[in-house]
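> have a look at this prediction, sequence included:
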Amino acid sequence: MVLRILKSEGYETLQALSGEEGIKMAELFKPDLIIMDVVLPGLNGFQATRQLKKNLETKDIPVIIVSGNAQATEQFWVLKIGAVDFMTKPFSKKDLIAKLNDHLGRKLPMGN
């Protein structure tokens, strides 16, 4: 769903299928922003984000954590490990684009 939304809005996207793959891709491609699900094979989203934030090559890449769990403790840990934001699934296209615009410094299109 996220990839489809981003592509429909003209964003260039990459997809990693595990935390480890995401870390390697971040080191290689230096994306403007990472959307990280908590539930991933191998390293989970918290562990992968923690590693990204400890790495000099990737520490400045903003990470938005996505989870189906809206508990306050999960949101607390998201910010503690260095992510810039948290989104609870399900979320709307408008909410996703607004978060991206906030963290990438873009304006939300008038039609959305």
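Received the coordinates, thanks.
> use CA for all of it now, contacts and neighbours both
Fine.
> mind listing the strands for the chain?
Assigned by DSSP state E, the strands in the chain fall at 34-37, 63-67, 85-88.
> for stretch 23-42, which outside residues touch it?
Residues outside stretch 23-42 that contact it (C-alpha atoms under 8 Å, 6 or more residues apart in numbering) are 16-20, 44-46, 48-49, 51-52, 57-58, 61-67, 103-104.
> just to revisit the earlier point, now the strands of the chain as a markdown table including mean neighbour count?
Listed next are those as a markdown table, based on neighbours: other C-alpha atoms under 10 Å:
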| stretch | mean neighbour count |
| --- | --- |
| strand 34-37 | 21 |
| strand 63-67 | 22 |
| strand 85-88 | 18 |
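> next up, a structure to set beside the first:
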Amino acid sequence: MAGEPLVLVVEDEPAQREVLAYNIRAEGYSVITAAAGDEALVMVRETPPDVIVLDWMLPSVSGIEVCRQLKTGAETSKIPVIMLSARSEEVDRVRGLETGADDYVVKPYSVAELLARLRTQLRRSRPGAVTDQLAFEDITLDMAEHRVFRDGEQISLGPTEFRLLTAFMERPGRVWSREQLLDRVWGRDIYVDSRTVDVHVGRLRKALKSGGTQEDPIRTVRGAGYALG
């Protein structure tokens, strides 16, 4: 299949479905959505996606049953499935994986973590469709190896600063509000004070200027938020 990778999001909660679809489209992928299990099964057979993001708790047919049917179907068994669930017990995770899910993500999750897992599955189903590296001016970010370089020198970043920089580098020039960064980096269902964003942006700036001579690539947009470049 040529063109952008196609992702099917199956989630019965409208707000969650909208947030997932928005963020996945922002990655440059095409998205189709379903609100129920039986609807998802029909859509997969009509328009096979490259990856399915599938909620466990669905009306009509559960996510587990959808996954089971897809993985036992000759034409759909190889489509990667990322299961989303509020069930965090090991027995539930094992059940999800044994049903055939390729990955299992516990709610609440950060959008950045889910997108990273989505990229991993896309590398399997669409090799070459997903880039592992982002570059902006003299900064290079390797998502697969979780490493950042500036002017050829490796920079040490914590997990949150790495996710922040990933968001900035995926959309250079875009102004991100604190609320948008909270949703993207920490996750919509996790309460974090917006001032926490300022703290981590400060740490990221310090790390990126660790050489002492480089300019600060992140600009503060008064009353709006932050942008790269």
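Structure received. Just so it is clear, the model here is predicted, and its values are computed rather than measured.
> what's the TM-score for these two chains?
Overlay of the two chains. TM-score (TM-score structural alignment, normalised by the length of structure 1): 0.93; 112 aligned residues with a C-alpha RMSD of 1.2 Å.
> related to what we said a few turns ago, just the buried residues of the contacts of stretch 23-42 of structure 1.
For the contacts of stretch 23-42 of structure 1, a neighbour count by 16 or more other C-alpha atoms under 10 Å gives the buried set as 18-20, 44-46, 48-49, 51-52, 58, 61-67, 103.
> from these, which land in helices?
19, 20, 45, 46, 48, 49, 51, 52, 103 (DSSP state H).
> format those residues as CSV; extra columns: distance to residue 12 of structure 1.
Formatted as CSV, those follow (distance: C-alpha to C-alpha, whole Å):
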residue, distance to residue 12 of structure 1
19, 20
20, 21
45, 21
46, 24
48, 21
49, 21
51, 24
52, 20
103, 16
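> please list all residues in contact with the equivalent of residue 67 of structure 1 over in structure 2.
Per TM-score structural alignment, the equivalent position to residue 67 of structure 1 in structure 2 is residue 85. Shown in contact with residue 85 of structure 2 (C-alpha under 8 Å, 6+ apart): 55, 56, 57, 104, 105, 106, 107.
> hmm, try it at 6 Å
By C-alpha atoms under 6 Å, 6 or more residues apart in numbering, the contact set of residue 85 of structure 2 is 56, 106, 107.
> leaving out sequence neighbours, find the closest residue to the residue nearest the centre of structure 2.
Taking C-alpha atoms, centre = their mean, the centroid of structure 2 lies closest to residue 115, which sits 1.5 Å from it. Spatial nearest neighbour of residue 115 of structure 2, excluding adjacent residues (C-alpha to C-alpha, 6 or more residues apart in numbering): residue 24 at 7.2 Å.
> and the match of residue 67 of structure 1, how close does it get to residue 169 of structure 2?
From residue 85 of structure 2 over to residue 169 of structure 2 the distance is 29 Å, taken as C-alpha to C-alpha, to the nearest Å.
> just residue 73 of structure 2 next, same as before
39 Å.
> these two: which is more packed in?
residue 169 (21 against 10; other C-alpha atoms under 10 Å).
> count of neighbours near residue 14 of structure 2?
11.
> now residue 90 of structure 1
10.
> what lines up with it in structure 2?
So, by TM-score structural alignment, residue 90 of structure 1 is matched to residue 108.
> now the nearest residue to residue 107 of structure 2 once chain neighbours are set aside: how far from residue 93 of structure 2?
Leaving out its chain neighbours, the residue that sits closest to residue 107 of structure 2 by C-alpha to C-alpha, 6+ apart is residue 86, at 4.7 Å. Distance of residue 86 of structure 2 to residue 93 of structure 2, given as C-alpha to C-alpha: 10 Å.
> also residue 27 of structure 2?
In terms of C-alpha to C-alpha, residue 27 of structure 2 sits 27 Å off from residue 93 of structure 2.
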